[in-house]
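Colleague: structure for this input, please:
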Amino acid sequence: MIVILKKNPEKQKVDQLVESFKKLGLAIHYSEGTQTTIVGLVGDTSRLDMDAICANEIVETVKRITEPYKAANRRFHPQDTIVEVKGRKIGEGNFTVIAGPCSVESEEQIICVAQEIKKSGAQFLRGGAFKPRTSPYAFQGLEADGLKLLLEAKKVTGLPIVTEIMSQTHIDLFADVDIIQVGARNMQNFQLLKELGHSDKPILLKRGLANTIEEFLMSAEYIMAGGNNNIILCERGIRTFETATRNTPDLTAIPLIKRYSHLPVIFDPSHATGIPWLVEPLSKAAIAIGADGLMIEVHNNPKEALCDGAQSLNFEQFDQVMETIKNRADVEQKTF
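Modeller: Okay, the predicted model is just below:
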């Protein structure tokens, strides 16, 4: 349920109204915009008398929200959420590029990649320390040692780091990570999502391989229900009958999510297709339809990569794609 207040309500009366809702055991999401102030109510609102609430002198109107996701709902929070990380803003007109290898392989490799992507204009370094793989015999990542190498690359380049977590038991290891990524396979690992809800770290949540947009937003809701509102959503393609690409890029998800939710949305063209030459045109398309950023796989030697080399860009390709991205972002009046 959302309670829309009249313009410029008296603060004391707002506090009294909010306190009355809290006494009923309801969680409050307060959003004050330039034109509208909204009090979002989460919990059992079935016993609330809408007419009685409307009778309050500071209340404009009351509406029930039928969607199961509440905190992630744009009707709760009309203004776009901006996630700020180390002075860099993600969302609401700001454009962000996260780049790096699928997997951290060595100190030399990750520092080399970090230096090159920074030269091309990327603002964040991604790299997998813990790697969920379909085969139990495939390279699973360097784990804790990989995290240490990412932090070394951060020290050398100043780039904030993004890396994937696979278990709630690893949360303490991620204390110095700037953005914790929840991968597609863990999008519905609800115990992990609950634990991340108690974290103060920004969370990059990837859409599952075969999940609907509503299920995607409900996973974000799990994190937000714990108190962590710093969430970046990432569309990375879904599994369909099509085999021409690794996954099927669902670009329609970007404007749909931005209509339904206030959370920033980025796009991963590397995982969406698995084909390097498709990264550039899909990046242009994603920017044009409102994406707040991109996540792109880059490797110093894709042919020798231990993980996902076939879909990674080399440095020359990434530099070319970045020029296209900067030009397109400028056309769409996004701050790069």
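Colleague: okay, CA-based contacts and neighbour counts for the rest of this
Modeller: Noted.
Colleague: and the strands in this structure?
Modeller: Residue ranges of the strands in the chain, as given by DSSP state E, are 2-5, 27-32, 37-42, 59-63, 83-85, 88-90, 96-100, 124-126, 161-165, 179-182, 203-206, 231-235, 265-267, 293-297.
Colleague: run the chain-centre distance for the first one.
Modeller: I take that to be strand 2-5. The chain centre lies 27 Å from the centre of strand 2-5; the measure is C-alpha atoms, centre = their mean, to the nearest Å.
Colleague: just the third one next, same as before
Modeller: If you compare the mean C-alpha spot of strand 37-42 with that of the full chain, they lie 23 Å apart, counting by C-alpha atoms, centre = their mean.
Colleague: list the helices and strands it packs on?
Modeller: In this structure, strand 37-42 packs against strand 2-5, strand 27-32, with contacts taken as 3 or more C-alpha pairs under 8 Å, 6 or more residues apart in numbering; DSSP states H and E.
Colleague: want to put them side by side, so please do this one too:
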Amino acid sequence: MNITQENKQWLNDFNLTHPLVIAGPCSAETEEQVLKIAHELKNSDVSIYRAGIWKPRTRPGGFEGVGAIGLKWLQKAKAETGLLMATEVANATHVKLALEHDIDVLWIGARTTVNPFAVQEIADALQNTDKIVLVKNPVNPDLALWLGGVERLYSAGIKKLGVIHRGFSTYEKTKYRNIPEWQIAIELQNKFPNLVLICDPS
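Modeller: Next comes the predicted model:
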């Protein structure tokens, strides 16, 4: 995998004088909520508005997202604010719907990154897309698995790539929801210095 300086161009295109900021609700719950938050963020340092449309839950029975109707809310938020829109995708159907609604940034979540079959399905659905695609670290601290996800997307002709370091799950009691394993993120950056690395503190 030969990730060149060109891969960083999508970030340079923002012409930022500060770090890239991505913000928004964990879940899109109502149209009113999505639009209200988007307008509140419009005049801040936020460049990309994120909202979960499909929510992968550890156990069934909880709120799993509003589904495709939420993509229309993101379309409306984009039209009204000019912010780029981002959401998580976990399978080819999600990808198809997100592309149909012109979502600008798609990210692969930590629970999906651990599954090479799911990542390959997403990569195939995104073949040669010009959208920005971000890969969160897997839930477990496995650099090879994280890199494997990036490699599958790169092999599918996706050039606007980035990774998200959110931290990792642990059985230990800790003050962090997800423990940051900086040495893993640093090793990834050392291997691929032209791969945009974003920190997710949520």
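Colleague: what does the superposition give as a TM-score?
Modeller: Superposed pair, TM-score by TM-score structural alignment, normalised by the length of structure 2: 0.86. Supporting alignment: 194 aligned residues with a C-alpha RMSD of 2.2 Å.
Colleague: which of the helices and strands packed on strand 37-42 of structure 1 sits closest to Ala129 of structure 1?
Modeller: strand 27-32 (35.2 Å; C-alpha to C-alpha).
Colleague: list the contacts of the corresponding residue of structure 2 for Leu125 of structure 1.
Modeller: By TM-score structural alignment, Leu125 of structure 1 lines up with Tyr49 in structure 2. Applying C-alpha atoms under 8 Å, 6 or more residues apart in numbering, one finds that Tyr49 of structure 2 lies in contact with 22-24, 38, 83-86.
Colleague: now do Tyr49 of structure 2 against Ala77 of structure 2, distance only.
Modeller: 9 Å (C-alpha to C-alpha, to the nearest Å).
Colleague: next: Lys36 of structure 2.
Modeller: Lys36 of structure 2 sits 9 Å away from Ala77 of structure 2, going by C-alpha to C-alpha.
Colleague: which residue ranges of structure 2 form helices?
Modeller: 9-12, 31-42, 69-81, 92-100, 110-113, 116-125, 143-155, 182-191 (DSSP state H).
Colleague: now those as CSV including mean neighbour count and distance to Tyr176 of structure 2?
Modeller: Shown next, in CSV, are these (neighbours: other C-alpha atoms under 10 Å; distance: least, C-alpha to C-alpha, whole Å):
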stretch, mean neighbour count, distance to Tyr176 of structure 2
helix 9-12, 14, 28
helix 31-42, 17, 26
helix 69-81, 18, 30
helix 92-100, 17, 30
helix 110-113, 22, 16
helix 116-125, 20, 27
helix 143-155, 20, 20
helix 182-191, 14, 14
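Colleague: may I see those organised as JSON lines, with distance to Pro60 of structure 2 added?
Modeller: Output for the helices of structure 2, formatted as JSON lines (distance: least, C-alpha to C-alpha, whole Å):
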{"stretch": "helix 9-12", "distance to Pro60 of structure 2": "37"}
{"stretch": "helix 31-42", "distance to Pro60 of structure 2": "25"}
{"stretch": "helix 69-81", "distance to Pro60 of structure 2": "21"}
{"stretch": "helix 92-100", "distance to Pro60 of structure 2": "19"}
{"stretch": "helix 110-113", "distance to Pro60 of structure 2": "15"}
{"stretch": "helix 116-125", "distance to Pro60 of structure 2": "19"}
{"stretch": "helix 143-155", "distance to Pro60 of structure 2": "26"}
{"stretch": "helix 182-191", "distance to Pro60 of structure 2": "31"}
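Colleague: quick one: contacts for the counterpart of Asp172 of structure 1 in structure 2?
Modeller: The pairwise alignment with structure 2 assigns Asp172 of structure 1 to Lys96, based on TM-score structural alignment. Applying C-alpha under 8 Å, 6+ apart, we find Lys96 of structure 2 in contact with Ala125.
Colleague: switch the cut-off to 7 Å
Modeller: Contacts for Lys96 of structure 2 (C-alpha atoms under 7 Å, 6 or more residues apart in numbering) come out as none.
Colleague: roughly how far apart are it and Leu134 of structure 2?
Modeller: In this view, Lys96 of structure 2 and Leu134 of structure 2 are 17 Å apart by C-alpha to C-alpha.
Colleague: quick revisit: among the strands of structure 1, which comes closest to Gln140 of structure 1?
Modeller: Gln140 of structure 1 sits nearest to strand 161-165 of all those, at 12.1 Å, using C-alpha to C-alpha.
Colleague: show me the contact partners of that closest one.
Modeller: Here strand 161-165 of structure 1 makes contact (C-alpha under 7 Å, 6+ apart) with 124-130, 150, 154, 177-183.
Colleague: and Val196 of structure 2, what's its match in structure 1?
Modeller: Per TM-score structural alignment, Val196 of structure 2 is aligned with Pro264.
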